[in-house]
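> My questions concern the predicted model and sequence given below.
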Amino acid sequence: MTVVAGAAVVDAVGYDNVMVAIDAHGGRVLYRERMPVPVSMWRPWERWTRETGGARANLFANPVVEVAGRKIAPLICYEQLVLWPILQSMLYRPDAIVLIGNGWWTTGGNIIAIQRASAKAWSALFGVPLVISFNT
């Protein structure tokens, strides 16, 4: 059995939003978010201004990862609303699309419903099974 969960890896200059895989052998970072929310999380100007604290964007990294012998297309939160991450992942023919996100901050809004609808549409379009997990 493998448990996949969301987490953050924090260091002195910023952080990565990640998916971790935890199994009988321990835990590991499975996926690093490619596209955090611009401005509020990902602040690319921090490199030039020597500010710290923002999320890193791993734009072209890890479009698919392996979990329990299956190739998945992971998407964290904002990535579920952006064209690039899902199209990049689909080029690698994943066995499933796996979504995670935090919706606690959207109380009374419809962002989670929009993310679910978008993911279901991509899943149907590419004929790839979908797994969704949100904290609300």
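Now that the structure is in, tell me what you want to look at.

> Only C-alpha atoms from now on, for both contacts and neighbour counts.
Fine.

> after the longest helix along the chain comes which helix or strand?
Longest helix of the chain, by residue count under DSSP state H: helix 111-126. Downstream of helix 111-126, the first helix or strand assigned by DSSP states H and E is strand 130-135.

> try this one side by side with the last:
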Amino acid sequence: MRRAAVEGASIVVLPESALGLWTPTVEGVWRDELHGVDITVIAGAATVNARGYDNVMLAISAVRADILYRERMPVPVSMWQPWLAWTGQDGGARAHFFANPIVELGGRRIAPLICYEQLILWPVLQSMLHAPEVIVATGNGWWTAGTSIVAIQKASAEAWARLFGIPLVTAFNL
């Protein structure tokens, strides 16, 4: 990130879950490391509460760290488990279906897409209705070793960007 800032980047994008669980301690470490560096990092994390968790993208700089985006459509069954609430249990990722189809960062309108959202129609079309300037697509592929899942996600994100004629920024971990 420091090298990217020296080379003129103002924003760096890291993959889904790159930060792990987002806590005040993790925030402090990142903000301290970014002290004196004029850059914003967009990175994935999980924020946990008593009911479950949110899969998020954060915007972090030396002066602040904010949740930029909450995933609208987590992977059904493995992440999003709505039946838990129906049975009075807590857990699983929350789905923010109609929230934040675009976010603004550095004066640019961004269509954020985390992992599974790159493969399905709803999040993409909802974002495109708000005329974003760029798609930021992140993913977490460490668990897919030996499969073509990450390649399919990347191809899907590239196809959406071409279809709507807007730039694409991706960040995947393997």
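Cool, the structure landed. Since this is a predicted model, take the numbers as computed values, not measurements.

> In the second structure, point out the residues matching the longest helix of the first structure.
The aligned range for helix 111-126 of the first structure in the second structure is 149-164, by TM-score structural alignment.

> do the same with stretch 87-98 of the first structure
So stretch 87-98 of the first structure is aligned with residues 125-136, judged by TM-score structural alignment.

> residues of that stretch that come out buried?
Gln126, Ser127, Met128, Pro132, Glu133, Val134, Ile135, Val136 (16 or more other CA atoms under 10 Å).

> Now name the helix or strand holding the first one.
Using DSSP H and E, Gln126 of the second structure sits in helix 121-128.

> How about Ile114 of the second structure: what's its closest non-neighbour residue?
Distances taken as CA to CA, 6 or more residues apart in numbering put Thr138 closest to Ile114 of the second structure, at 5.1 Å, once the chain neighbours are dropped.

> Count the neighbours of the one you found for me.
For Thr138 of the second structure, the neighbour count with other CA atoms under 10 Å is 31.

> so Ser123 of the first structure makes contact with Ile97?
Yes. Because the distance of 7.2 Å satisfies CA atoms under 8 Å, Ser123 of the first structure is recorded as touching Ile97.

> what's the overlap in contacts for those two?
Pro129, Leu130 (CA atoms under 8 Å, 6 or more residues apart in numbering).

> Spatially central residue for the first structure, please.
Nearest to the mean C-alpha position of the first structure, by CA atoms, centre = their mean, lies Ile76 at 2.2 Å.

> What residue in the second structure is paired with that one?
Aligned counterpart of Ile76 of the first structure in the second structure: Ile114 (TM-score structural alignment).

> Please name the residues that touch the aligned partner of Met19 of the first structure in the second structure.
Alignment note (TM-score structural alignment): Met19 of the first structure maps to Met57 of the second structure. Applying CA under 8 Å, 6+ apart, we find Met57 of the second structure in contact with Glu16, Ile42, Ala43, Gly44, Ala45, Ile67, Leu68, Tyr69, Arg70.
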